[in-house]
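Student: need coordinates for the following:
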Amino acid sequence: MARMEVVRGDITQLAVDAIVNAANNSLLGGGGVDGAIHRAAGKELLRACEKLHGCATGSAKATSGFDLPAKWIFHAVGPVWSGGSHGEADLLAGCYRRCMELAGEHNAKSIAFPAISTGIYRFPLQQAAEIAVHTVRQHLQSSDVDRVIFCCFDDATVEVYQKIV
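Tutor: You can find the predicted model right below:
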């Protein structure tokens, strides 16, 4: 079974095959992780994302990593939290599922995820982390991915993920 680890750090600096971007539907950049990835990857990323014509919530699309150490960026569009009764959990799980599928399609053996939807989209951290770890763990059983990193922005997020992993 693949290794799952939790780190605190900057996802744009990780030397992995793929990093996951917590993107918005346009895929054209935004704040938080999305903005940081777009800045670090360089201007070619925006041009590549324009050609993808957006992405549905609960799914993900791939681009090259451009100027990043990662070969690939999987742009996952997580749900905005609306109280939990609007399918948010299923949509969030869909992001992680699709990223694991993309890892297979792009022969990525290592992948790093941020805490999708837990920033400005306000998804409750504990629930989001449980969905992330559970969904990834399910997919690892039939996957060639051998290393999964949950890259957290702060100590509180690290603590939550470490308890679940």
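Student: use CA for all of it now, contacts and neighbours both
Tutor: Noted.
Student: from residue 5, how far off is the closest residue to residue 158 other than its chain neighbours?
Tutor: Spatial nearest neighbour of residue 158, excluding adjacent residues (CA to CA, 6 or more residues apart in numbering): residue 152 at 5.7 Å. Remark: distance between residue 152 and residue 5 (CA to CA, to the nearest Å) = 11 Å.
Student: of those two, which one has the most company?
Tutor: Higher neighbour count among residue 152 and residue 5: residue 152, with 22 against 14, using other CA atoms under 10 Å.
Student: Provide the secondary structure category for the residue in the chain sticking out farthest from the centre.
Tutor: Here the chain reaches farthest from its C-alpha mean at residue 85, the gap being 22.6 Å by CA atoms, centre = their mean. Following DSSP: H, G, I helix; E, B strand; the rest coil, we place residue 85 in the coil state.
Student: need the contact list for the residue positioned nearest the centre of the chain.
Tutor: A centroid search over the chain (CA atoms, centre = their mean) returns residue 20, at 3.3 Å, as the residue closest to the centre. Residue 20 makes contact with 73-76, 99, 111-114 under the criterion CA atoms under 8 Å, 6 or more residues apart in numbering.
Student: so what's residue 44 up against?
Tutor: residue 66.
Student: helix or strand: which one has it?
Tutor: helix 43-50 (DSSP states H and E).
Student: this one as well, want them side by side:
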Amino acid sequence: MSDIHSKQANHNDRKDHDEALKHLNLQSLEQINQINLHKNLLIYYGNIVDVKADAIVNTANEGLLGGGGLDFLVHSLAGEELKQFCSQVPADDQGVRCCTGHCVITSGFKSNYKYIIHTVGPYLDENNKPQPKLLADCYKNSFQAGIQHNCTSIVFPCISTGYYGYPMLEAAIISIETLNQCLQQCQKSNVIVTIAVFNDLEQKIYTKLQGEMLDA
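Tutor: Have a look, this model is predicted:
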């Protein structure tokens, strides 16, 4: 496997984001220009599992056997069969079943979704720099997987901005621009894509990106 598709820095001991990243995320509210959304791209403010869709995109790790946050929630909803299925996906000698930027689609098992699309978002690299191509690939590859399985509705989380520490404004712009392009190029006009935004600060970022006023 090519190194560019794997995590380029080991952040397994990370307990929290550093103060510089927190400051950057807060400061980004003052640096936002509006982006026009494709008519079939929606932003939902709240818990992703409250969004009805054919497919949910899960922020997985490279092993696909479950982790924390959304990954834990998705595995809990889908049941033990999901872990059993994922354990049968071929892995390399380091246990990698899905490289960063790629995705694996599975049945929704016991969840309310037909499909679960597991994608591995990028950490910051070894110099704490963002990896925009890998993040865009998560959205693009997950969208294409859903389309190939005849999904007409796909719900995405904000990929890599939680524990992985991707700067929120840059990640939000990448998510909108990438999914805008995917929808523009899609031959199916009835596909609805939703980005579910849960974090309070990210909700403010997406609100301003849409050109909406923040509550005082």
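Student: before we move on, the earlier item: if I've got this straight, the residue nearest to the centre of the first structure is in a helix?
Tutor: No - according to three-state DSSP, residue 20 of the first structure belongs to no helix; its state is strand.
Student: and it, what's its match in the second structure?
Tutor: Per TM-score structural alignment, the equivalent position to residue 20 of the first structure in the second structure is residue 57.
Student: repeat that for residue 111 of the first structure.
Tutor: That one, residue 111 of the first structure, aligns with residue 154 by TM-score structural alignment.
Student: tell me how far the one helix or strand that match maps to is from the chain's mean position?
Tutor: Assigned by DSSP H and E, residue 154 of the second structure belongs to strand 153-156. Taking CA atoms, centre = their mean, to the nearest Å, one finds strand 153-156 of the second structure lying 10 Å from the centre of the chain it belongs to.
Student: could you list the residues in contact with that strand?
Tutor: Identification of contacts with strand 153-156 of the second structure by CA under 8 Å, 6+ apart yields 48, 51, 53-58, 143, 146, 191-196.
Student: can you give me the neighbour number for whatever residue of the first structure lines up with residue 114 of the second structure?
Tutor: Per TM-score structural alignment, the equivalent position to residue 114 of the second structure in the first structure is residue 71. Look at residue 71 of the first structure: counted by other CA under 10 Å, it has 17 neighbours.
Student: look up how far residue 63 of the first structure lies from residue 71 of the first structure.
Tutor: Taking CA to CA as the measure, residue 71 of the first structure falls 9 Å from residue 63 of the first structure.
Student: what does residue 32 of the first structure give?
Tutor: Remark: distance between residue 32 of the first structure and residue 63 of the first structure (CA to CA) = 19 Å.
Student: can you tell me what residue 148 of the first structure aligns to in the second structure?
Tutor: Checking with TM-score structural alignment, residue 148 of the first structure has residue 193 as its match.
Student: surely that match is within a strand?
Tutor: Yes - checked against three-state DSSP, residue 193 of the second structure lies within a strand.
Student: now the strands: where do they sit in the first structure?
Tutor: Assigned by DSSP state E, the first structure shows strands spanning 3-8, 18-23, 60-64, 72-77, 110-113, 147-152.
Student: quick one, the biggest helix by length in the first structure and strand 147-152 angle?
Tutor: As assigned by DSSP state H, the longest helix anywhere in the first structure is helix 88-105. Counting by axes from the mean of the first three to the mean of the last three CA atoms, to 10 degrees, helix 88-105 of the first structure lies at 140 degrees to strand 147-152.
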